[in-house]
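**Q** Pasting the sequence and the predicted coordinates here, then a few questions.
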Amino acid sequence: MTEWLLSIEGTETGRLLAMGLALLAAFSHAVFGALQKGRFDPWLTRGAIDANYALMAAPFALFVVPWPEPHMWPIFAGMMVIHIGYKLLQAMAYERGAYTVVYPVVRGTGPLITVIAAGIVFGEHFSALQWLGVLALSGGIFGLAAFNLTRVNIDPARLRAAIALAFATGIFVAIYTTYDAYGIRATANPFTFLAWFFFLDGLIFPLLALRRFRAMSNRPNLGALLKRGFIGGLIAYISFGSVMMATRLDKVGEAAVLRETSTVIAALIGWLVLKETVGWTRGLLMAGIALGAIIVEFGG
C-alpha cells in the first residue's frame, strides 16, 4: 500500500485520489465539527475525542509503522504546539458563539491563507481563474456566516468575541494545514507521520478536559461523553488523515479548498437529514461555494 501511494505522487492517478480524499475529508469534517459543538461542553468533547484517537493510534505508532527518522521529532514538536493552539481557539469560539456562525468563519478564512502559504512554502501557484474560484468559495462561506448571523440572538460583545476567535482559528487551520503537509512530505513513510500525529496530538487536550471536568459542579454523563469521543476519534482519522494524505499526493492549496466544501455538506445534512429549511439565499451561497471548488480543481 505504501509503495503504491509513493509511486503515484505527482501523477494523474495521485491527483484524482487526492481530490477524492479531500472531498471525503470535507464530509467527515462537517460531522466532526457538529460533534464537538453538540450536547456537551466543547472542551470535554474535544478531550474525549483526542483521548480516543491517541489510544487507537498508540499500537500502530509503537509497533506497526516504521519509527520516525531523527529529523521528524522537532517537526512533531512544532505540530503539537500548533494543534494545541488551534484546539484552544476553536473550543473558545464554540463556547461563545453559535456553530452555524463560528464554523463558516473558520472554514472561510482557512483556504485563503493556505493557498498563499502553499505558494510560499511549496512553490505552488494558482492561475487567475483558480484565484477567482478561491474567492467565490470563501465569499460564499463568509456569506453563509453573515446570513446565519441574522438568525441568532446573542449578546453583541459575546458575538464579536466569537467571530474574532473564529477568524483566529481559521488562521491556525491554514498554519496547521501547511505545516502538516510539510511534515507528511518530510518522512519516507506517510503512515509513520499519520500514526505518530494522532498518537502525539491526542496526549495534551485530554488532561485539560479532565481538569475542567473535575472542576464542574454539574458533570455530564461520562459514558455518553466517552461514546461521543470514540465516534469522534474514528471520524477524526477520516477527516484529518484524508486531507493530510491528499496534501502528500497533490497540491496543498487545492486539497485545502476542496475540504472547505464541508460547509455545503453540513448544510445539506441539515436539509436532508434534519429537515431544516435551506431557502434561496443559502442555496445560492452553497452553489457559489461548490462552483468555486470546481473552478479551483479544474481551472489550473
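**A** Yes, it's here.
**Q** When you work out contacts or count neighbours from here on, use the C-alpha atoms and nothing else.
**A** Will do.
**Q** all helices for the stretch 151-300 of the chain, in order.
**A** 156-186, 190-201, 205-215, 222-249, 252-259, 262-272, 279-298 (DSSP state H, counting those that start in this stretch).
**Q** Can you say which of these is packed in most?
**A** Greatest average neighbour count among the helices of the stretch 151-300 of the chain goes to helix 252-259 (a mean of 30), per mean count of other C-alpha atoms under 10 Å.
**Q** For Leu44, which of the helices of the stretch 151-300 of the chain is the nearest?
**A** For the helices of the stretch 151-300 of the chain, proximity to Leu44 was assessed by C-alpha to C-alpha; helix 205-215 is nearest, at 5.0 Å.
**Q** Not counting sequence-adjacent ones, nearest residue to Ile204?
**A** Ile84 (7.7 Å; C-alpha to C-alpha, 6 or more residues apart in numbering).
**Q** let's bring in a second one:
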Amino acid sequence: MSLSLGKGRASTSSILFALATGAIIASYATVDAVGVRLADHSGAYTAWVLVLYGSLLPATFMLMRGELAVDVRSPETWKALGGGLVAMIAYGVVVAAFALGPAGPITALRETSVVFAVLIGWLFLGETLTARRIVACGIVAIGAICLGYQS
C-alpha cells in the first residue's frame, strides 16, 4: 500500500486497488492451497491448472482481440517463452510448498517476488529506483525475515 502514495496523500482509488489486489492474492492462494491438498498430488494439480489456463488464456485473447499471431523468428517470442517457462516452474514450486506446509507463511514468502521485480526493472529495464520503492521493498523483506523467526 505504501506504493499507492503519489506525491502526497494516497487517493481513495489507489488504496482500494491495493486492498483489492491483496484480496485477490489471498483468494488464489487459498484456492491453490485447498486444491493441492484435495488433489493429493501437487504435480497433477499443477498440470491441470496450467492446462486449463493454457487453454483459456489464448481463447480469451482471440475472443477479445481476434487472431493470435506468433512469430517464432522474433526474439521477443523466445523471451516470452522463457519467461513463461520460469513462471510455470515457480508456480509448481509454490504449489508443492502448499502441499507440505501452512498456506499463510508460504503466501507471504511468495509475495517477496515484488522485491525481485523491482530489482529486475531497475537492472534490466532502466526503471528508476526511488526511495519509496526501496522502503517498500525493505518492508517486504523485513516481513519475510520476521516469518522466519516465528515460533
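**A** Sure thing, it's come through. In this text, all values refer to a predicted model and were calculated from it rather than measured experimentally.
**Q** What's the residue nearest to Ile204 of structure 1 aligned with over in structure 2?
**A** Taking TM-score structural alignment, the alignment leaves Ile84 of structure 1 unpaired with respect to structure 2.
**Q** contacting residues for Ile84 of structure 1?
**A** Contacts for Ile84 of structure 1 were tallied using C-alpha atoms under 8 Å, 6 or more residues apart in numbering; they are Asp201, Ile204, Phe205.
**Q** Likewise for Phe167 of structure 1?
**A** Per C-alpha under 8 Å, 6+ apart, neighbours of Phe167 of structure 1: Val105, Val106, Thr109.
**Q** Looking at the contacts of Ile84 of structure 1, spot the one nearest Met245 of structure 1.
**A** Among the contacts of Ile84 of structure 1, and counting by C-alpha to C-alpha, the member closest to Met245 of structure 1 is Asp201, at 16.8 Å.
**Q** Mind telling me what that closest one corresponds to in structure 2?
**A** Match for Asp201 of structure 1 (TM-score structural alignment): Tyr53.
**Q** same question, Leu234 of structure 1
**A** Under TM-score structural alignment, Leu234 of structure 1 pairs with Leu85 in structure 2.
**Q** Its match and Lys79 of structure 2, how far apart?
**A** Counting by C-alpha to C-alpha, to the nearest Å, the gap from Leu85 of structure 2 to Lys79 of structure 2 is 10 Å.
**Q** next one: Val36 of structure 2
**A** On the measure of C-alpha to C-alpha, Val36 of structure 2 and Lys79 of structure 2 end up 30 Å apart.
**Q** can you check Ala69 of structure 2 too?
**A** 16 Å.
**Q** What of Val118 of structure 2?
**A** Taking C-alpha to C-alpha, one finds Val118 of structure 2 at 19 Å from Lys79 of structure 2.
**Q** circling back: adding neighbour count and distance to Ala162 of structure 1, write the contacts of Phe167 of structure 1 out as TSV.
**A** TSV is the format used below for those (neighbours: other C-alpha atoms under 10 Å; distance: C-alpha to C-alpha, whole Å):
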residue	neighbour count	distance to Ala162 of structure 1
Val105	28	10
Val106	28	11
Thr109	24	14
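**Q** Turn those into TSV, columns for distance to Trp4 of structure 1 and secondary structure.
**A** Listed next are the contacts of Phe167 of structure 1 as TSV, based on distance: C-alpha to C-alpha, whole Å; DSSP: H, G, I helix; E, B strand; the rest coil:
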residue	distance to Trp4 of structure 1	secondary structure
Val105	37	helix
Val106	34	helix
Thr109	34	helix
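**Q** Now render those as TSV, adding distance to Ala224 of structure 1.
**A** TSV is the format used below for the contacts of Phe167 of structure 1 (distance: C-alpha to C-alpha, whole Å):
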residue	distance to Ala224 of structure 1
Val105	29
Val106	27
Thr109	33
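**Q** Out of those residues, flag the one nearest to Leu149 of structure 1.
**A** So of the contacts of Phe167 of structure 1, ranked by how close each gets to Leu149 of structure 1 (C-alpha to C-alpha), first place is Val105, at 10.9 Å.
**Q** residue contacts, the closest one?
**A** Here Val105 of structure 1 is in contact with Ile141, Phe142, Ala145, Ile163, Ala166, Phe167, Gly170 (C-alpha under 8 Å, 6+ apart).
**Q** Sweet, I'm off.
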